[in-house]
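>>> coordinates only, no sequence provided:
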């Protein structure tokens, strides 16, 4: 098995195990904790996620991508990250204080203290995590990921049963991040080495561009939460956040499996554009078949998915989720595209693209805001994701791979077949769902029955079109 194949195997093991455990934990917590309490966490995460990106400062990505770094450089970068993350994390309680005064609720300040510790631990674990990726130790990354979600789930659900509410979620997350840090710190044997300007300088430009791109992407993907919270209220935010959380799962489980492996595996091929183009095109085509089909499945079964995962109290999240699910296919493909900019060191172009994405997404959100409908607002968010992908795809092909317009159009045409197939598959699933619905109204059984049919039809189609053979060659050669 190739390094790429090994990476995919262990990443699937970690991510899918994480998903299944997290699905059970989320379903339990959704029944034990109210939407309003989830809204507290969702609002704070808008800010803490940004501080987490800043405290990481693009260093982890630089450690993975840069082939010239020595162990001494890595230790120096880690030392810098520990100090910088500490300074940034101290700002989080100030945000909690501001929210407490604005919302007139002490819970925001208390929760911010938990999140401060969590963000700091995540940030100082990023460089050890990058070292493991650089060394292609995907097995260790998978096993620690599974251990962390188990620890988090046990703590969160236990405390939720005991009536700790929002602090059950926060304590579970904090415990898991502490476990993750301790394990990876000792496994990598990373050392405190003081801060050396020479080592930081090696990754400065790349890290700054990654940091800028990550901040812009984060603002793009979270400004909708802020708008919903301000204009529609905390309960609407909880419904919207739950909907958005569900459409992120396919990105995490499908796109994330490949994107997390691409940079460490392809970094040795940075100067071979022909190889990079061929490799990316094959991976992108395979993922497109799955991602667009999953998008269709989620649209057809939006009601059943919401009811099964979160319960009937979250029924108002069904329509926003349906609209957001339309963008799942392109959202997954975007997660494959941006790591390719990192592989080839074209992070400046990536930053500029993200600025364009922000303006387009924000413009569409403003249109959605004027509809005074949470569901239509979700639709404008979905349209923004779809348009941004095709803009980014053409820029990558033309500016980075130097493919030209004709070649780029030919490449994008490969998406037509999987898009058409997903539409046909959606019709089949609707008809089969109606048939099964005559015998049961159980959300679980409806999802299960259509899910089995979905897998069979998708695998047969991918085999007939030669997509599975193409992937097999990538995994084993």
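All right, it came through fine. The model shown is predicted, which means the values in this text are computed figures rather than measured ones.

>>> please make it C-alpha for all contacts and neighbour counts, starting now.
OK.

>>> I'd say residue 334 and residue 389 touch.
Yes: Residue 334 is within contact range of residue 389, at 5.9 Å (criterion: Cα atoms under 8 Å).

>>> so residue 418, which state does it fall into?
Three-state assignment for residue 418 (DSSP: H, G, I helix; E, B strand; the rest coil): helix.

>>> stretch 391-408: how far from the chain's middle?
24 Å (Cα atoms, centre = their mean, to the nearest Å).

>>> give the buried residues for that stretch.
Neighbour-count burial for stretch 391-408 flags 392-398, 400-401, 403, 408 (criterion: 16 or more other Cα atoms under 10 Å).

>>> how long is it end to end?
This stretch, stretch 391-408, spans 11 Å end to end (Cα to Cα, to the nearest Å).

>>> now for residue 48: which residues touch it?
Applying Cα atoms under 8 Å, 6 or more residues apart in numbering, we find residue 48 in contact with 92, 115-116, 119.

>>> taking these, tell me the two that lie furthest apart.
Greatest spatial distance in the contacts of residue 48: 92 and 119, 9.0 Å, computed using Cα to Cα.

>>> of these two, who's got more company?
Counted by other Cα atoms under 10 Å, residue 92 and residue 119 do not tie: residue 119 has more neighbours, with 27 against 24.

>>> for comparison:
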């Protein structure tokens, strides 16, 4: 837990420092242009998600059995995303009425192309619970991306510098994944394994698509209805308000998911252990959300500067989203470790439905605050069903008192 928390904390400190510096070089509208690029790229990544990493983590077989096929799928997926992003970039720029984003969208085509060549064996540290090595590996990539981004933005004063950082970090991750991890894949595949990975990952794909719609649907509507400037304000408000809780969610998931799989395999997983993890998870999320709400004016003034003060009320509203979403996400590690990807996808679908029915009228009526309220409505809408699913999952877990 320590090294995973240290990784997330160190990454967050680096990213906050990066954002604070960039906010004094780039205008909110330029952040909005970069936001359009990340929305498009993440959409294509979610639509083509295969769930390879989850599949490999869940397998008790050695990685050698699947690594060639997994790498082949990853390369094809990366090339497909790159091609689609290039072909659809004029349409995307037109949809957001942002011609400034066209050239940057085309530059971003390199990101998925490089990512496709990452060695799938890079999940080894997580699979073997070697979190210190995972920290060193991931932090090196984050630090390199930050360094390249800051240098490129400083010299070119353009959001293209942000994409340059993503390209550089993707290339570095390819190199490190082959230098540090084995087995190293060959360009080959077995068709039965392709179908096995895709079939088992279909609910992961569904969850990814639905989670994308829920976490970025409000961004898309804001960008379409209110423009680049408002999108830049909203995206940074969203990050500042929800990412601290998101770090807690990621830490607990990355630790407990492989841990629950291992404990389930040797029949040592107990309800008391699960409930303890969930309780600590929720307590930390609520504590951080209260701090974000209370100190939002200070955070915005110090980190982003006076040009971003209109983000303060949005940050405070979205702090409540961090709580409701954190409660729901605290259940995911157990559900996924038991192969209940379908339940996770259903919860995400309900999130999306709650957001979809409210986002447009709320944005038109209340602007950026309306988008934040709509996101909260979507999260609350799915919460009772998530509680129902975790209750079923807990009942199926071996209890220490009955063994």
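Thanks, I have it. Predicted model, so just to flag it, every value in this text is computed and none were measured.

>>> list the TM-score for the superposed pair.
Superposed pair, TM-score by TM-score structural alignment, normalised by the length of structure 2: 0.91. Supporting alignment: 396 aligned residues with a Cα RMSD of 2.3 Å.

>>> what residues are shared contacts of residue 92 and residue 119 of structure 1?
Common contacts of residue 92 of structure 1 and residue 119 (Cα under 8 Å, 6+ apart): 48, 51.

>>> what sits against the residue nearest to residue 142 of structure 1 when sequence neighbours are not counted?
Leaving aside its sequence neighbours, residue 142 of structure 1 sits nearest to residue 14 (Cα to Cα, 6 or more residues apart in numbering; 4.1 Å). Residues in contact with residue 14 of structure 1 (Cα under 8 Å, 6+ apart) are 141-143, 145-146.

>>> what residue in structure 2 is paired with residue 14 of structure 1?
In structure 2, the residue paired with residue 14 of structure 1 is residue 7, using TM-score structural alignment.

>>> returning to what we had before: ok, so of the contacts of residue 48 of structure 1, who is nearest residue 313 of structure 1?
residue 115 (27.1 Å).

>>> does that closest one touch residue 171 like I think?
No: assessed by Cα under 8 Å, residue 115 of structure 1 is found out of contact with residue 171, at 9.2 Å.

>>> looking at the two, which one has more neighbours?
Using other Cα under 10 Å as the criterion, residue 115 of structure 1 and residue 171 rank with residue 115 on top: 25 against 20.

>>> distance of the aligned residue in structure 2 for the more buried one from residue 93 of structure 2?
Residue 115 of structure 1 maps onto residue 108 in structure 2, with residues paired by TM-score structural alignment. Using Cα to Cα, residue 108 of structure 2 is found at 13 Å from residue 93 of structure 2.

>>> for residue 118 of structure 2, same thing?
According to Cα to Cα, residue 118 of structure 2 stands 29 Å off from residue 93 of structure 2.

>>> quick revisit: any idea whether the match of residue 14 of structure 1 is helix, strand or coil?
The three-state assignment at residue 7 of structure 2 reads helix, by three-state DSSP.

>>> circling back to that earlier point, helix or strand: which one has the closest residue to the match of residue 115 of structure 1 other than its chain neighbours?
Distances taken as Cα to Cα, 6+ apart put residue 163 closest to residue 108 of structure 2, at 6.0 Å, once the chain neighbours are dropped. Using DSSP states H and E, residue 163 of structure 2 sits within helix 160-180.

>>> tell me where the stretch 201-350 of structure 1 has helices.
Along the stretch 201-350 of structure 1, the segments classed as helices by DSSP state H, counting those that start in this stretch run 234-250, 256-266, 273-300, 302-310, 318-325, 328-343, 347-369.

>>> pick the most deeply packed of these.
Per residue and on average, the most neighbours among the helices of the stretch 201-350 of structure 1 fall to helix 318-325, with a mean of 25 (mean count of other Cα atoms under 10 Å).

>>> helices and strands around it, which ones?
Applying 3 or more Cα pairs under 8 Å, 6 or more residues apart in numbering; DSSP states H and E, one finds that helix 318-325 of structure 1 contacts helix 234-250, helix 273-300, helix 302-310, helix 374-395.
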